[in-house]
Structures are given as structure tokens and as C-alpha cells.
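Engineer: Give me a 3D structure for the following:
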Amino acid sequence: MQTYHAGSRAVQDRAGVRDLADHVGQIIGQGIKPVAAAFLELQPLLILGAADPTTDRVWASPLTGPPGFVRATGPHQISVTGGTRPPDPLTPALTDARDLPVGTIALDPRTRRRMRVDGRLRSTARGFAIEAERVFSNCPKYIQRRESYETVADRVPAAARRGRELTSAQAEFIAAADTFFLATVHEHGADASHRGGNSGFVQAVSSRELTWPDYPGNAMFLSLGNLLADPRAGLLFLDWTTGTTLQLTGEARTEFDEEGERRVRFTLTEVVECAAAIPLRWSAPEYSPANPHPGR
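Structural biologist: You can find the predicted model right below:
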């Protein structure tokens, strides 16, 4: 798979970072190295992004399990034991899947490390396997440190609450968030990425529209490049204490101002809220020193 498609190239050129992107892009490989395999086996959480082939909607979904539920089973493959829970909107797409383009990100708040594996998913008897096409790690920028977590064994997911607009409580949930995950797609695959900042960095400006600043990152512009080529997107917000999830699907576009600053505007198609969706309870966050003030 090529490192960058035309969408990413267009954003890189507008930002004037094509040469830097070419240098940084050398981190992207197809193989899962031993250090990456060891990292994956320590994680209790994996975020998966994909488009549901039936509805064409893009979602970002959380997968959880005891460490080892995600593991490398070869230099180009990872396996996941279990899957999404029934209220999750991606569950139908992952059932009996064959060659489904997916993007995944494993983020460890304890160490501020993150790793992405994009590829093709197929269902297995115990969960699913992903044939890796792109494997790479990102810097710790904008990741909030959470020192520890516990698994709440008796936490039971509530019935999903679906809607086409945000409630006032959901808008407050978003405004309080210091982290969310972004799923995007392109002609040849899918990607899942992380966005972080101090609480208030992402805002619901109406019941159907969100906006957030695109902080300086690794200059690859994989997500923004995908959105330029295909505006479909999925957002996942987590309550790191209660396990409640808020999943949004819709379309997003990037706005550039005269100073070259970027802001992403997301228009909602559907929202799915599920209380106690995941069994993890994390400690309080220590904000990343890289986080700008939300007003900037």
C-alpha cells in the first residue's frame, strides 16, 4: 500500500510539510516487530474504525478484554479474542466479515504510547483476525496520562440509546472530554486515530454539529487526507470512569484560516450512547504538557 494518497498529499502541500511528511512516513511499515507485539499484548483496550458495508456509515468502536486479548499471531497479523458488544453499531459488520477494511489504534494512557494497525479483517471462531497492511507508532503528544485501571467485573452494558441529534447531556459529555477517537476511510482502507486536549477542546456548537482544532502533529495528515477524499467519519467518546460510550457517525471537513490554523467541523447523522459499555475504570487524568488551551 502506498504511504500517502492524493488527499493526504493535498493537505500536506497546503500546510507546506510535504518533505517532513516524507521523512516521518518512513515509520510506516507492514510488519509487526517484537516490541510492537509486546506492546499489544499488554493492552486492555483496542479502538477499531470501519465503514459498515450495509449502511456505508463509518463508526469507531471500543474492544476490551484482559491483556493478551489482542496479540500478534505472525509478522503481519493480529488476532482479537471476543468482539464488540451487541449494542455497538459495528457489530453487524464484524459478524461473518471477510476482507473488511479496518483501522485500529491501541492507546496506553499509562505510558502515553499509541500504536496503529490498519488492514483487512476476517471473522474467526473466537473473534477476528486482521491482516496488517500498515503498522506504526505515534508520538505521545496530547495523550492524557492515566496511571492505572481496574476491570469492573459486574458492569453490565445498558441498552443503546440512538438518536439523530445530541441531547443537552450528550453535548456536556463531549465538552468535558479530554480524548476522543476518530475513524476515517479512503479508497484502499480505513484508519483510526486519537485526538486529545484539555477539556473543552471539542465542542458541540449545535445539536448536530461538532468542531475541534487540529493541533500540530506528525505532518502525515492521514485522517485529514482521508476526510478530503471521503468525508465520512466516526467519533468515539469514552467516560474513562463509568465506561459509558458515545459513538457518532456523520461527515467532517477541515477549515483553514488565513494564518494556516486548521479546524475540523463534523456534521452528525446518528449518535449511539451506551451506559457502562466497557468494563474498564481508569484513574484520573494528568493532562499532556503539549495540550494548548482550548481557546487557542
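Engineer: From now on I want contacts and neighbour counts done on CA atoms only, so please keep to that.
Structural biologist: Will do.
Engineer: Sticking with Arg248, tell me its helix or strand.
Structural biologist: Let me fix one detail, which is that residue 248 is Leu and not Arg. strand 245-256 (DSSP states H and E).
Engineer: could you point out which element follows that strand?
Structural biologist: As the chain continues past strand 245-256, the following element, by DSSP H and E, is strand 262-274.
Engineer: now that next one against strand 245-256, angle please.
Structural biologist: Strand 262-274 and strand 245-256 are oriented at 170 degrees to each other (axes from the mean of the first three to the mean of the last three C-alpha atoms, to 10 degrees).
Engineer: just checking, what packs against strand 262-274?
Structural biologist: strand 161-163, strand 209-213, strand 245-256 (3 or more C-alpha pairs under 8 Å, 6 or more residues apart in numbering; DSSP states H and E).
Engineer: Here is a second sequence; please produce its structure as well for comparison:
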Amino acid sequence: MDPYNPGSRAVQTRVGVRELADHVGRSIGPGIRPVAAAFLELQPMLVLGAADPEGRVWSSLATGDPGFVRATGPGTISVAGPLPAGDPLAGTFTGEAPVGTLALDPRTRRRMRLNGTARPSARGVVVTAEQVFSNCPKYLQKRELYEPDRQSRPGVARRGGPLTPDQERFVRAADTFFIATVAPDGVDAGHRGGNPGFLRVDTPTTLSWPDYPGNAMFLTLGNLEADGRAGLLFLDWSTGTTLQLTGTARTAFTPEGRTTRFEIQQSVETPGASPLRWSAPSCSPANPPLTEGA
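Structural biologist: As a prediction, the model looks like this:
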């Protein structure tokens, strides 16, 4: 069975990496290996991507003590606890729903993706895996984890549209963000990273970023070929504040490279949404230098 959907195949062919993608695609499967299960149980956070009841796509952050995410079988994981109050996906997993998940550990610069179908459980959410695979550490910034802030509560989620000046500064300073995309065969949660400034704020409703060379899978860009809906998640690693954006994205292919442009439809900012506190980053040596005007 082909691990890629037609959108990913179209981009792979266009870029000329079909053979490499075939090789890398052999690592994609529905099973959760013991090393993957052990990795999950060490993680204090998990990124979830899904569409809300109105069809808007969001990327959300779930957190908990290590073990709150764990494999419950060779093809299922359990995620304990609800999303923060006010999170746009808080009411999504009341029945079966396609979901993409990403476990990323800044301490070790390791990450794995697990995409499948979520359903509610007594513990929180159970995800039946359809695609499980690891990615290389490219463009992952290394951070150390401090003692979590267990005393403070998340602030009230503030919903809006165009970015405020403070939010623009937040986005411009980002070295990491997460992106959820959808396709007829499911949802994917991915990561984008680079030196601060790699993400551009073109207008209060438009962002753009370069698509750096990766693993040749083109899952994100492939999904966007068929369905432009996307959700971005930004995290203030020192305070736990999150900024979630939903909208549409498209990618321009030119001889100079690929650039993805994102149009914001709605935003949700939640002060202190995460209790986790992280150090300043040690940027990945793979990060390309910023181009002039970035």
C-alpha cells in the first residue's frame, strides 16, 4: 500500500525526489514499536492537529506529566486529560475524528508523528494509529526543560482575527512553529523550524516562510495541494503562552525555492496555556542563514 496520498506524490514528482521518497516511505507503518512507545512515555507534551466542528483546522498543545501519553497496544495510544479551556479543539474529540499528532522532544532533538483516528475514552482520548514514523532532527532547536509551573492557571483565551502588534513581534521572533494540514486520507501534524526571522509577517493577516529541504516526504505540502486549510501553533517556550492560527495556505514553486504563504482567518491566544518552562534555544546547525529581506 502506498504510504503517500496523491498530493504528496504530485509534489515529490515535481521536485524530483520520488525515488528518495519511496525509500523513506518504507519507515511509515501502523505499528508502534517498543522504542517508539518508550519515547512517547517520556514526553511532557504532544501536538494535536484536527478540524473543529465548523471545519476549521487547528494545531493544539496537550501537556502532562510523563506518561500522560502512552502506547496501549501495538496500534493505539492514550492521551490523558483535556485540552486547556478555550482551546479551539477542546470540543472536537467527542466522537471519532481524524487526528494528527507530533511528539517532539527539544531536549534530545527527536520527534515522531502518529496520525490516525481519535475517539473519547475515560482517560481522555484514544488514537488508533494509521501512520507512525520518526523524522530526522533537522531544524529542531535544542532546549532544556525547567521545573513546570504547577501553581499558575491558564489565562482566558483571547480570540481575534488579524495579528496585533504584540502578536506580530511574537511570530517574527519564533524559531519553531507547528502546522496541521488535512487531506481526504486524514490529518497530519508537522513542524517548521529555523533561525529567528525565518518566518515573515507580510501583513497582519499574511505570513510566509521558506520551505527548507527535508526528508522528501512532502506530507504538509502534499496535503496543501488538495486542501488549503491549515492550523499553526506558536509557543512562548519561557511563559507557556500559545498562539493558534487557522486559515489557508498555498505554496509557490520557483527556481529559487519554495515559499508557503498563510492567510489568517482566526486567532486564539492563551496566556500560560502550558505549564512547561523551557530554556533559551541552541539553534540547529542545519538552520540555513536568513536571506536578505527575511
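Engineer: where does the TM-score land?
Structural biologist: Overlay of the two chains. TM-score (TM-score structural alignment, normalised by the length of the second structure): 0.98; 292 aligned residues with a C-alpha RMSD of 0.9 Å.
Engineer: For stretch 199-217 of the second structure, grab the matching residue range in the first structure.
Structural biologist: Aligned by TM-score structural alignment, stretch 199-217 of the second structure corresponds to residues 202-220 of the first structure.
Engineer: now the strand holding Leu248 of the first structure: how far from the chain's centre is it?
Structural biologist: Chain-centre distance of strand 245-256 of the first structure: 12 Å, with C-alpha atoms, centre = their mean, to the nearest Å.
Engineer: before we move on, back to that, wait, which of the helices and strands packed on strand 262-274 of the first structure is closest to Ser137 of the first structure?
Structural biologist: Closest to Ser137 of the first structure of those is strand 209-213 (C-alpha to C-alpha; 22.1 Å).
Engineer: ok, average deviation of that closest one from the second structure?
Structural biologist: Taken over the aligned residues, the distance from strand 209-213 of the first structure to the second structure averages 0.3 Å (mean C-alpha distance after the TM-score superposition for the first structure).
Engineer: gap between Asp236 of the second structure and Thr205 of the second structure?
Structural biologist: 20 Å (C-alpha to C-alpha, to the nearest Å).
Engineer: So if I had to pick from the two, which one is more boxed in?
Structural biologist: Asp236 (21 against 18; other C-alpha atoms under 10 Å).
Engineer: if I look at the aligned residue in the first structure for that one, how far off is Glu270 of the first structure?
Structural biologist: Aligned by TM-score structural alignment, Asp236 of the second structure pairs with Asp239 of the first structure. Using C-alpha to C-alpha, Asp239 of the first structure is found at 19 Å from Glu270 of the first structure.
Engineer: Could you do Asp257 of the first structure as well?
Structural biologist: Counting by C-alpha to C-alpha, the gap from Asp257 of the first structure to Glu270 of the first structure is 29 Å.
Engineer: what's the answer for Lys141 of the first structure, then?
Structural biologist: 30 Å.
Engineer: Go ahead and flag the most central residue of the first structure.
Structural biologist: When C-alpha atoms, centre = their mean is applied to the first structure, the residue found nearest the centroid is Phe181 (3.3 Å).
Engineer: Could you find the closest non-adjacent residue to it?
Structural biologist: Excluding its sequence neighbours, the residue lying closest to Phe181 of the first structure (C-alpha to C-alpha, 6 or more residues apart in numbering) is His194, at 4.6 Å.
Engineer: again, but for Gly161 of the second structure
Structural biologist: Gly161 of the second structure sits nearest to Gln266 (C-alpha to C-alpha, 6+ apart), 4.5 Å away.
Engineer: Tally up the residues packed near that neighbour, please.
Structural biologist: Neighbour count for Gln266 of the second structure, taken as other C-alpha under 10 Å: 18.
Engineer: can you pull the contacts of the closest residue to Gly82 of the first structure other than its chain neighbours?
Structural biologist: Among residues not flanking Gly82 of the first structure along the chain, Gly127 sits closest, at 4.5 Å (C-alpha to C-alpha, 6+ apart). Contact analysis of Gly127 of the first structure by C-alpha atoms under 8 Å, 6 or more residues apart in numbering lists Ser79, Val80, Thr81, Gly82, Gly83.
Engineer: What's Gly127 of the first structure aligned with over in the second structure?
Structural biologist: Gly127 of the first structure maps onto Gly124 in the second structure, by TM-score structural alignment.
Engineer: what separates its match from Ser78 of the second structure, distance-wise?
Structural biologist: Gly124 of the second structure is 7 Å from Ser78 of the second structure, by C-alpha to C-alpha.
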